[in-house]
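Visitor: sequence and predicted structure are below.
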Amino acid sequence: MSPAPRAAQRPAAGADWRDVPLAPVVLLFGPEDFIASRAVDDIRAKLRAQNPELELTSLDASHYTAGALGMVASPSLFSEPKLIQVSALASMTDDFLVDALAYIKDPAPDVTLVLTHGGGTRGKKLLDALKALGAPRVECQPLKKDAEKSSFVSAEFSRAKRRIDAQAVHALVAAVGASLSELAAACSQLIADTTGMVSSDDVDKYYGGRVEATAFRVADAALAGNAPVALSTLRHALATGVDPVPLVAALAMKVRQVAKVFSLRGSSAQLARDLGMSPWQVDAARRDAGHWSGEALVVAIKVLAEADAQVKGAAKDPVYAVERAVIVIATSARR
């Protein structure tokens, strides 16, 4: 097997976690464990494609003792290529810092060292040295915006050569978007268990009972001015144990989106870029905005601010607070 390509001696550019370049040393930086694990999977698959006899070793930098890195990186009897994964750099020992700084100056041949740092400034000297050497750096940051999560879902389906419609993407993010690993698992399940274009009905069949999905059904009905459906869905959710907090959060998110697009003109793609939303979210918010006036939006924002405080402890009856918010919003919208 030819050795892994040496990192260029220049400042490292950010590497895509879906396609990590092979190099003697790779840094995975950030707190999102799922992205880090995907990056490691990609590196491992590429190395195994070059040589199936790849030897895997794991080290914990927070419990590291001097000399361990040099020992595991030394050539084995049959000279198999090695992948060494080092976790917990954010709490690395002083011994690891010393050994790692020495190692990266002259990495062992046929060895790929993957360093996982959860974030922060611990080991800054090592981070700066890796940057100076040009080691690939993969940012492992949480996907916080719905637009980012929607892009993730679309990419998962594209990778599997499957299609999912925009409303189904929205429904899936609403149902399981709080956790990236759960979102990836949900994509895998839908890809495995369905055929053809995945629709919002498919998503509802598998994940419609999730708290987030229920909350967004309440919000969708309220923003559309459909008070009977909004209230019946809300009361069913509350009766089955859904907490008022995510219900108010879903309402607030929907109202904020309507407020963002309310008086704006332009293409969905342009507004999506400007507002940090997906084009389908812009389209949905524009449809909802047709039910609203500026004055009614002010009323909705005020009642949601009150409800948010009340469901988080400012009132004795959070259920009444969320019911009142739904009623005010649904009756303020034009049918």
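Guide: That came in fine, so what should we check first?
Visitor: contacts and neighbour counts: CA atoms only from here.
Guide: Noted.
Visitor: how many residues are close by residue 314?
Guide: 12 (other C-alpha atoms under 10 Å).
Visitor: how near is it to residue 82?
Guide: 57 Å (C-alpha to C-alpha, to the nearest Å).
Visitor: repeat for residue 209
Guide: On the measure of C-alpha to C-alpha, residue 209 and residue 82 end up 45 Å apart.
Visitor: neighbour count for these two, which is higher?
Guide: When residue 209 and residue 82 are compared on other C-alpha under 10 Å, the one with more neighbours turns out to be residue 82, at 26 against 13.
Visitor: adding another structure so you can compare the two:
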Amino acid sequence: MMVAGKRGGRSAHTVLSVWQIRPAPLILLSGKEGAIADLAQQTVRRGMRSQHPELEIHDIDAKLAAAGELMTLASPSLFGEARLIRIANLNAPSAAFMADLEAVIPLLDEATTLLLRHSGGNGGKAALALIRSQANAIEVVCDVLKDSERSRFVTDFLASRSQRIEPEALRSLITAYAEDLAELIAIAEQLSRDASGTISLRQVDQLTAGRVETNSMKIADAAASGNGALALTLLRHGLHTGQEPIAICSLLTNKLRLMAKVYGLGDSDAELAKRLKQHPYSVKLARRDARNWREGDLAKMLDYAAETEWQLKGGARNKEFVIERFVLAVAKRGRI
């Protein structure tokens, strides 16, 4: 979503998402999530190069730049060559760089773009204020994504390439690459290149070479649907391949909580998903599984989940036995 102007009542720049980024004399990438900043840089470079095949690209470190270095690279050219000047370490700029930046900004022409990276923290406040005060500046906020935001990020990423992904394929992809956004982006980009039409679960499984074959999400799905044999098989394989019992417990507990929230409600999946801020497919699965539970058993299992979590965090010696007992209890729908 575009947010124009006004931070603290003094900014004149425009804030865009990484999907809305467009050419501008000043582009600020602010925030700690390097994967989003890298994606934005690639998008800017690709867009400028498509319009200017002879694009000149220069790199400057704001912390180490010598006096006059930025001025030399960014001053208007007689021949109007397109230039992309990538500037790192804006959170620790030298005095010489700041002097150059203040002098260069009024001189920038349409063929020159300063792409400035500020990776967060309290440094570089003067540089940020200077850029945000410019009407011809764009900012992309590169925030670290919450788990709940990654699904939307991937769907937006694919939509920017005019592609879609099946809900099951999306869930599998997010679960497999939950820890590394850069890796998730790389896989999504590979899927986008290789797949035609809507990306399927089969295509995800093929590309990830079995990484999503056994994971916490599939263990939770099998247990919640009452398939104890499959849940136990997946659990044992998951534990053997390094999955943590506490992570499995947390995911299964969240699934139980969502089942409790949707239990007995008559609204549509879409309405509930919006109200609960969940993916519609997750709500659909939770409602399907909850129909086979008794309300009292579901409440009892939520208490059991809290006890299991305590045991896994230090109250039990054999954590594999604890998580196995919990998974089987869920698969029996609390009737233990």
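Guide: Here it is on my side, so go on. This structure is a prediction, so every number in the text was calculated from the model and none was measured.
Visitor: any idea how far the helix or strand encompassing residue 219 of structure 1 is from the chain center?
Guide: Here residue 219 of structure 1 is covered by helix 211-223, with elements defined by DSSP states H and E. Its chain's C-alpha centre and that of helix 211-223 of structure 1 lie 21 Å apart, by C-alpha atoms, centre = their mean, to the nearest Å.
Visitor: what's the average distance of it to structure 2?
Guide: Compared with structure 2 after fitting, helix 211-223 of structure 1 deviates on average by 2.3 Å (mean C-alpha distance after the TM-score superposition for structure 1).
Visitor: what's the answer for stretch 246-260 of structure 1, then?
Guide: Looks like 2.4 Å for stretch 246-260 of structure 1 (mean C-alpha distance after the TM-score superposition for structure 1).
Visitor: next one: that stretch to chain centre, how far?
Guide: Counting by C-alpha atoms, centre = their mean, stretch 246-260 of structure 1 comes out at 20 Å from the chain centroid.
Visitor: again, but for stretch 140-159 of structure 2
Guide: Per C-alpha atoms, centre = their mean, the centroid offset for stretch 140-159 of structure 2 relative to its chain is 4 Å.
Visitor: for that stretch, buried residues please.
Guide: Residues of stretch 140-159 of structure 2 classed as buried by neighbour count (16 or more other C-alpha atoms under 10 Å): 140-143, 150-151, 153-158.
Visitor: please apply the same query to stretch 240-257 of structure 2.
Guide: The neighbour-count check on stretch 240-257 of structure 2 (16+ other C-alpha under 10 Å) flags 243-246, 248-253, 255-257 as buried.
Visitor: what does stretch 174-184 of structure 2 give?
Guide: Buried residues in stretch 174-184 of structure 2 (16+ other C-alpha under 10 Å): 174-177, 181-182, 184.
Visitor: what of stretch 91-109 of structure 1?
Guide: For stretch 91-109 of structure 1, burial by neighbour count (16+ other C-alpha under 10 Å) applies to 91-93, 95-97, 99-101, 103-104, 107-109.
Visitor: which other residues reach the helix holding residue 219 of structure 1?
Guide: Identification of contacts with helix 211-223 of structure 1 by C-alpha atoms under 8 Å, 6 or more residues apart in numbering yields 171-172, 174-176, 207-208, 227, 229-231, 233-234, 237, 242, 246-248, 250-251, 254-255, 288, 291, 326-327, 329-330, 333.
Visitor: in the stretch 151-300 of structure 1, which spans are helices?
Guide: Using DSSP state H, counting those that start in this stretch, the helices assigned to the stretch 151-300 of structure 1 run over residues 166-176, 180-193, 200-207, 211-223, 227-239, 244-261, 268-275, 279-289, 294-309.
Visitor: please identify the deepest-packed of those helices.
Guide: Most buried of those, by mean neighbour count (mean count of other C-alpha atoms under 10 Å): helix 211-223, with a mean of 24.
Visitor: so that helix versus helix 200-207, what angle?
Guide: For helix 211-223 of structure 1 against helix 200-207, the angle between stretch directions is 140 degrees (axes from the mean of the first three to the mean of the last three C-alpha atoms, to 10 degrees).
Visitor: tell me the residue furthest from the middle of structure 1?
Guide: residue 77 (41.9 Å; C-alpha atoms, centre = their mean).
Visitor: that residue should be in a strand, yeah?
Guide: No: remark: residue 77 of structure 1 does not belong to a strand; assigned using DSSP: H, G, I helix; E, B strand; the rest coil, it is coil.
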